[in-house]
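> make a model of this:
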Amino acid sequence: MKTDKLLLIDDDTELGELLVEFLASEGFSLELAHSGEAGLAKLAESRYDLVLLDVMMPGMSGLDVLKALRGNNTVPVLMLTAKGDELDKVLGLELGADDYLPKPYSHRELLARIRALLRRVEMDHSKPGPAVQPVLSLGRVTLDTRVYKAMVEKQDLELTQTEFKVLQTLMERAGQVVTKNELYQTVLGRPLEPYDRSIDMHVSNVRKKMIMLAEDCRPIKTLRGVGYQFIAD
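Now for the predicted structure:
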């Protein structure tokens, strides 16, 4: 059975050692980096299944690490943010984090978020079933789910894994309203929580990237208080 390899980038050495022991008991291998620079060095040398990234670190912050990482790496990233710091959450999601968990958190909360993200990634990379279309082409947007390639008018649409999954989910149900809770379950592997805007930020990122390629390409519609709908233009 495959052991998932995780990387924690956090300057709190005591917390790191505790998590190494706890996650080992749950079947995970956790490596530690106590600075942003050390974390990026490890990511350049090895492949990881998931990165746990603290925002508040001296020197190179978690947001700086994420910005550098997303230039060439699509590994799922779970941001660890200060409780109530909405700006860090928003910036982290805008820069390509997949999900976030506010501090202080319990080990069980962290474990649930890790498993949810890894389960989503595993499902995404499993062979598609007979009902799943490997290539979706609606209006000016095309997705090839076999190679994680997205295009707008034959121009590459650079998306994170989570952004790709958001767009895929909406396109597979084009014309239908997909509720926020359905998107949370499908994309992040967890239910919608009060005051959580993770999916809203991922949708916003997809929209911005589309508009950068074609200013009038706006196929994702918002149904306020309900969810989103993909309408081919």
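
> use CA for all of it now, contacts and neighbours both
Noted.

> looking at the protein, which helix is longest?
As assigned by DSSP state H, the longest helix anywhere in the chain is helix 107-125.

> give me the contact list for that helix.
Under the contact criterion CA atoms under 8 Å, 6 or more residues apart in numbering, helix 107-125 has outside partners 19, 22-23, 49-50, 76, 78, 101, 186-190.

> go again with 7 Å.
By CA atoms under 7 Å, 6 or more residues apart in numbering, the list of residues contacting helix 107-125 from outside reads Val187, Leu188, Gly189, Arg190.

> now do Leu138: how many residues are near it, please.
17 (other CA atoms under 10 Å).

> got the contact list for it?
Here Leu138 is in contact with Ala232 (CA under 7 Å, 6+ apart).

> what segments of this structure are helices?
13-25, 36-45, 62-69, 86-94, 107-125, 161-172, 180-183, 198-213.

> and Leu136, which of those is closest to it?
When the helices of the chain are compared by CA to CA, helix 161-172 sits nearest Leu136, at 7.3 Å.

> distance check, the residue nearest the centre of the chain against Arg197.
The chain has Asp98 as the residue nearest its centroid, 1.9 Å off, counting by CA atoms, centre = their mean. According to CA to CA, to the nearest Å, Asp98 stands 12 Å off from Arg197.

> another sequence for comparison is provided below:
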Amino acid sequence: MHNKILIVEDDIAISEMVKNYLIKDGFLVKTAFDGEEAILKYLNYDFDLIILDLMMPKLDGIETMKIIREKSSVPILIMSAKDSDVDKAIGLGLGADDYIAKPFSMIEFSARIKAAIRRSTKYSNNEKKEDPMVMKVGNLTIDVGNFLVSKNNQAIALTSKEFDILKLFIQNPNRVFTKVQIYSFIWKDEYFGDENVINVHIRRLREKIEEDPSNPQYIKTLWGIGYKLEVI
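I've put the predicted structure just below:
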């Protein structure tokens, strides 16, 4: 079965280059050249992954991603010439699964696409097979089987990666995880050395589960080492 990909990129030359490479790599590919066209195609087709540029006419990549994330957890890979930590943080914080800056190697780009689809597929299959299991720590409750998290009995909306990170910590209380280990367990892929990916997900998770994210009660930072879920 061929995976279906939507490329959202207003630069026709880049769009065609990526499209032709991915078609040769065995993917089914559709393209959109602005955010509005991307939303229309997303609503009419079932995609396995979306490649999204940030700077686009009519509706930029951030707004496009917000709309898609309200309806779906489809993997989104940001492809942009903007490579600052702020841009990465915004994109990843809003639900992107990965970020690659232009110019890039098509070999690495294709590898990241395949890894994102593989993780998404494996996650979906595991969720179907996994027995319902409820874990609690402090005022948090995580229902693994139903992909639900609540704080003081109020539901919390987490992205799939935030959920996986929280589950990893709760299943291993007081164990210290390095950033390399977290990437390996959650992304199940080779660590590319971009610490910002993990930092953003940890920060966003803290903002949702902690009473005071700047002074976290649950996810503690061990400077120069990594993170752990502290349970006393």
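
> rewinding a little: so which of the helices of the first structure gets nearest Val135 of the first structure?
Nearest of the helices of the first structure to Val135 of the first structure, taken as CA to CA: helix 161-172 at 9.9 Å.

> list the buried residues for the closest one?
Neighbour counts over helix 161-172 of the first structure (16 or more other CA atoms under 10 Å) mark Gln161, Thr162, Glu163, Phe164, Lys165, Val166, Leu167, Gln168, Thr169, Leu170, Met171 as buried.

> swap in stretch 86-95 of the first structure?
Using 16+ other CA under 10 Å as the test for burial, stretch 86-95 of the first structure gives Asp88, Lys89, Val90, Gly92, Leu93, Glu94, Leu95.

> tabulate those (CSV), appending distance to His202 of the first structure.
Formatted as CSV, these follow (distance: CA to CA, whole Å):
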residue, distance to His202 of the first structure
Asp88, 15
Lys89, 12
Val90, 10
Gly92, 11
Leu93, 7
Glu94, 7
Leu95, 10
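
> ok, so of those residues, who is nearest Glu45 of the first structure?
Distances from Glu45 of the first structure to those, taken by CA to CA, are shortest for Leu95, at 22.2 Å.

> aligned counterpart of that closest one in the second structure, please.
Using TM-score structural alignment, the equivalent of Leu95 of the first structure in the second structure is Leu94.

> mind checking how far the nearest residue to that match once chain neighbours are set aside is from Asn139 of the second structure?
Leaving out its chain neighbours, the residue that sits closest to Leu94 of the second structure by CA to CA, 6 or more residues apart in numbering is Lys66, at 6.8 Å. Distance, Lys66 of the second structure to Asn139 of the second structure, using CA to CA: 29 Å.

> quick one: Asp48 of the second structure from Ile76 of the second structure, how far?
Distance, Asp48 of the second structure to Ile76 of the second structure, using CA to CA: 9 Å.

> and these two? Which one has more around it.
Ile76 (26 against 20).

> how about the more buried one, what does it touch?
By CA under 7 Å, 6+ apart, Ile76 of the second structure lies in contact with Leu49, Ile50, Ile51, Leu52, Ala96, Asp97, Asp98.

> find the nearest non-adjacent residue to Gly95 of the second structure, please.
Per CA to CA, 6+ apart, closest to Gly95 of the second structure is Thr159, 6.4 Å.

> number of residues surrounding the one you found?
19.

> looks like it contacts Gly93 (just checking).
No - counting by CA atoms under 7 Å, Thr159 of the second structure does not reach Gly93; the two are 9.3 Å apart.
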